[in-house]
Structure formats: structure tokens, C-alpha cells
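coordinates for the following, if possible.
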Amino acid sequence: MPKPTKGPRLGGGPAHERLLLANLAAALFTHKSIKTTETKAKRMRPLTERLITFAKRGDLHARRRVLAVIGDKAVVHELFTEIAPLMAEREGGYTRITKLGFRKGDNAPMVQIELVLEPVAPKKKAAPKSSAKAEAPAAAAPAEDEVVETPAEDAAETEEAPVEETETVETSEPIAEEEPAEAPAEDDKK
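Modelled structure (predicted):
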């Protein structure tokens, strides 16, 4: 549920604001587009989005939840039978607010809020992104190997003596090579 705002309400009290927004939402579902003030449209948007989400579910409980907000059964029926199937593929953003300018009488900013009924273009799969990521490391890997080899060769040429001494100490006992030779000899005894 949208968080209640602090400070002055749109119509005077919280109950009046709730009824005002419900009536605006019913008018939006009936006419598909309405002209109102910017503040009312911004406050109405979360309510209408939630009601459309309930209508997309389409079960009895969702219908009763919408009827609790909008008392007109004809509007709720239109929401569930006409609007919800058009919004089935859309994952959010069911309304669009377009600024119109200022009202002549009191200079209030006016907007047009409408339902987005255009079909949704299917999103591209994530597979092309993963193949592009696989190609990038493959291309970068040879370049990294070449860079790593040249400093290693330069370091080996400058410090040949200390590297060879440590290698001779480690490789002086070839134990691993002698053990396989002894194993067949034990098999011959049996």
C-alpha cells in the first residue's frame, strides 16, 4: 500500500482523499485518459498501478480487493475483462503522465494521465550478452600472456644464478621416479 503522506491532504481529510483518488481511478479506467492536476495524478498513479496488478491476477480475491476501493461494479468488470488482458505482458508502468501546461484560472499545473495500452516489445534474451562476455576474455587472454612472458624472461636472465641454485636443491632427490621402478619388482616376487 502506498505510504500516506504527511501534511495537508488533497481533499481535506484522509477519507476524502481516499474517495477522491478512487473516483479519479474509476474515471481513468472508464475513459482510458483523464486531465487533472499534477499533484492528483502523481498521488493517483500508485493506486491505479496496484489496482491493475490485482486485475492481472484475475481471481475472486483480487476482484473483491478492487471492489473495496472502487465501488462501481461496471468499472471493475471493465478493468478485469478489457484492461487487464491488454496489460498481461507488461511488468509495470501501466500509466503515463504528460504535462499540459498551467490552468488559466488558478495557474495550477495540469497533466494528462492515461493508460499505456500499446503492446510490449519482447525483451532480448541474456544469451547475446553472455557470448559477448565470453569473447572478450578470450581476446584479452593472449594479450595478457604475452605481457606476462616478457617480464618473466627478463627477470630470469638477470637472476639466473640464484634461481638455478634453488632449483638444484629441490630437484636433487628424484624420489617420484624411483618408486614406479620398484613397484614392478615387488609384483615379480609374488
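
make it CA atoms for all contacts and neighbour counts henceforth
OK.

contacts for stretch 49-66?
Under the criterion CA atoms under 8 Å, 6 or more residues apart in numbering, residues 76, 79-80, 83-85, 87-88, 92-95 lie in contact with stretch 49-66.

with distance to Lys3 as added columns, please give those in a markdown table.
Formatted as a markdown table, those follow (distance: CA to CA, whole Å):
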| residue | distance to Lys3 |
| --- | --- |
| Val76 | 24 |
| Leu79 | 24 |
| Phe80 | 25 |
| Ile83 | 26 |
| Ala84 | 25 |
| Pro85 | 28 |
| Met87 | 25 |
| Ala88 | 26 |
| Gly92 | 19 |
| Gly93 | 19 |
| Tyr94 | 20 |
| Thr95 | 19 |
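
now the buried members of those.
76, 79-80, 83-84, 87-88, 94-95 (16 or more other CA atoms under 10 Å).

mind listing the strands for the protein?
With DSSP state E, the ranges of strands along the chain come out as 33-37, 95-102, 109-115.

so which of those is the most packed in?
Here the criterion is mean neighbour count by mean count of other CA atoms under 10 Å, and of the strands of the chain the winner is strand 109-115, at a mean of 20.

could you also give me the structure for this next sequence, so I can compare it with the first?
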Amino acid sequence: MRHRKSGKKFGMEPSHRKSMFRNMARSLITHGRIRTTVVRAKELRKVADGLITLALQNDLHARRQAYKVLENHQLVKKLFDEIGPKFVGVPGGFTRVVRLGEPRKGDNAPLAVIEFTALGAAEAPAAAPEVQKTEEPKAAPAKKAPKAAKEPKEPKEPKAPKKKATASEEAPAEEAPKAESEENK
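The predicted structure follows:
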């Protein structure tokens, strides 16, 4: 029984699974968003949120722990200097998983996009002060007046019958294409 065991195995050995999440975390930090399957995105969310939490600590020990996961000094620097400061004061939920509509061709796997949330402290809505709105009592919607009886429309004047084209009027139109075809010969 696998009671109280968190995490998916993805049919991989632990070393393969660890390297897969390491590569996905690298791509997420590099690009800001990646496209993958829904289940992988949900599992990557745990790794990415842990890395952001380390970036918020911003000390040497946290940098070394992040380096253990990412194994790239430039990405650790980007994580701590650019991405981490955006989330100062945010208690959690640093990533979001958005399901895509179309499944992957080939195996029909449901796809999702995982990305960093844009609600970091630096990108918060332009210092939107919380204005306490007093609830004004809403007026009951006015009842519609009963519809008035429709007035009968005035009868229209009869239109004049259309004249049929005479043979002399139609003849020039028919002769024109014949003349053009003779010139082309």
C-alpha cells in the first residue's frame, strides 16, 4: 500500500526523475514558462516553489541549496537577483498551472503551461489602495409597463410592375462577347 506517500513516480528510477525535474526547473527559470503535461507541471510546482522560497531567504546557505538542485551558477544568480525579489511579501503560490485545451498529438496526454505568477511585489497592481466601499442599498428593479397594443400599419402603395427587357436592349450585351472572341483569333 502506498498510503501517505506523496509524489508521482512517472515510471522512472529516482535518479531519472530527479534529473527530469532539475531540467524542467532550469527551463522554467530561464524562460519563465514551459509547456508540459498536467501531472508533470503539478509535480514541478513543488520544486519551483521550493526554489523561490530559498530565493526569498537570500543567504549563502540558501544559494548553496539552490545550486544543489539547479547545478548552474548563472541560474542561481538569476533566481536570487531577479525572480526572488518579485515575490517578497508573498506567502506562497509562486507558480500557476494553466491547462491547455488541446491534448498532445501522439499519446493524447493533457497539456498545461506552468509559469511564475505575475503578482509579485514588484508587479503588484500599481499600489491599488484598498478602498472600503460602503454598500449602498440597491433599488428594486422597476417593473416593465405592459406593452401597448400595436397600431395597424398603413397599407403600402402597390409597386409598378417591372418592365421586361426587349430583344433590342438585350442584343448589344450579347454581341459584345462575340466581338471580343473574334478579336482574339
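
got a TM-score for the pair?
Once superposed, chain against chain, the TM-score is 0.60 (TM-score structural alignment, normalised by the length of structure 2); 122 aligned residues with a CA RMSD of 2.1 Å.

for Val148 of structure 1, which of the strands of structure 1 is the nearest?
Among the strands of structure 1, strand 95-102 comes nearest to Val148 of structure 1, with 55.3 Å by CA to CA.

could you pull out the helices for structure 1?
Here structure 1 has its helices, by DSSP state H, at 14-31, 38-57, 60-69, 73-78, 84-86, 127-158, 160-170, 175-189.

and the ones you listed, which is most packed in?
It is helix 38-57: most buried of the helices of structure 1 by mean count of other CA under 10 Å, with a mean of 19.

and the angle for that helix with strand 95-102?
Orientation of helix 38-57 of structure 1 against strand 95-102 (axes from the mean of the first three to the mean of the last three CA atoms, to 10 degrees) gives an angle of 160 degrees.

helix 38-57 of structure 1 against structure 2, how far on average?
By mean CA distance after the TM-score superposition for structure 1, the fitted helix 38-57 of structure 1 averages 0.6 Å away from its aligned residues in structure 2.

that helix relative to strand 33-37, how many degrees between them?
Put simply, helix 38-57 of structure 1 runs at 150 degrees to strand 33-37, going by the same axes, to 10 degrees.

of the strands of structure 1, which approaches Ala143 of structure 1 most closely?
Nearest to Ala143 of structure 1, of all the strands of structure 1, is strand 95-102, at 49.5 Å by CA to CA.

quick one: contacts of the closest one?
Outside strand 95-102 of structure 1, the residues touching it (CA under 8 Å, 6+ apart) are 38, 41, 45, 48-49, 108-116.

now stretch 12-29 of structure 1
With contact meaning CA under 8 Å, 6+ apart, stretch 12-29 of structure 1 is reached by 9-11, 34, 40, 43-44, 47-48, 69-70, 72, 75, 78-79, 83, 113-115.

that one: how far from the chain's middle?
How far stretch 12-29 of structure 1 lies from its chain's middle: 31 Å, per CA atoms, centre = their mean, to the nearest Å.

OK, contacts around the aligned partner of Leu67 of structure 1 in structure 2?
Aligning on TM-score structural alignment places Leu67 of structure 1 opposite Tyr67 in structure 2. Residues counted as contacts of Tyr67 of structure 2 (CA under 8 Å, 6+ apart) are 73, 76.

distance of the closest residue to Thr95 of structure 2 other than its chain neighbours relative to Ser19 of structure 2?
Distances taken as CA to CA, 6 or more residues apart in numbering place Phe116 nearest to Thr95 of structure 2, at 4.3 Å, with adjacent residues excluded. Separation of Phe116 of structure 2 from Ser19 of structure 2 (CA to CA, to the nearest Å) stands at 21 Å.

residues near Pro91 of structure 2, how many?
8 (other CA atoms under 10 Å).

need the counterpart of it in structure 1.
Aligned partner of Pro91 of structure 2 by TM-score structural alignment: Glu91.

between the contacts of stretch 49-66 of structure 1, which sits nearest Ala139 of structure 1?
Gly92 (39.1 Å).

how far away is the closest one from Ala136 of structure 1?
Counting by CA to CA, the gap between Gly92 of structure 1 and Ala136 of structure 1 amounts to 34 Å.

ok, back up a step: tell me which of the strands of structure 1 lies nearest to Ser131 of structure 1.
Closest approach to Ser131 of structure 1 among these (CA to CA): strand 95-102, 35.5 Å.

distance from the closest one to the middle of the chain?
In terms of CA atoms, centre = their mean, the centre of strand 95-102 of structure 1 is found 26 Å from the chain centre.

measure how it sits relative to strand 109-115, angle-wise.
160 degrees.

and strand 95-102 of structure 1 with helix 14-31, angle?
Going by the same axes, to 10 degrees, strand 95-102 of structure 1 makes 100 degrees with helix 14-31.

right, and Tyr94 of structure 1 touches Leu115 too?
Yes - counting by CA atoms under 8 Å, Leu115 is a contact partner of Tyr94 of structure 1 at 5.9 Å.

dump the strands of structure 1 to TSV, plus distance to Ile175 of structure 1.
TSV is the format used below for the strands of structure 1 (distance: least, CA to CA, whole Å):
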stretch	distance to Ile175 of structure 1
strand 33-37	86
strand 95-102	77
strand 109-115	80
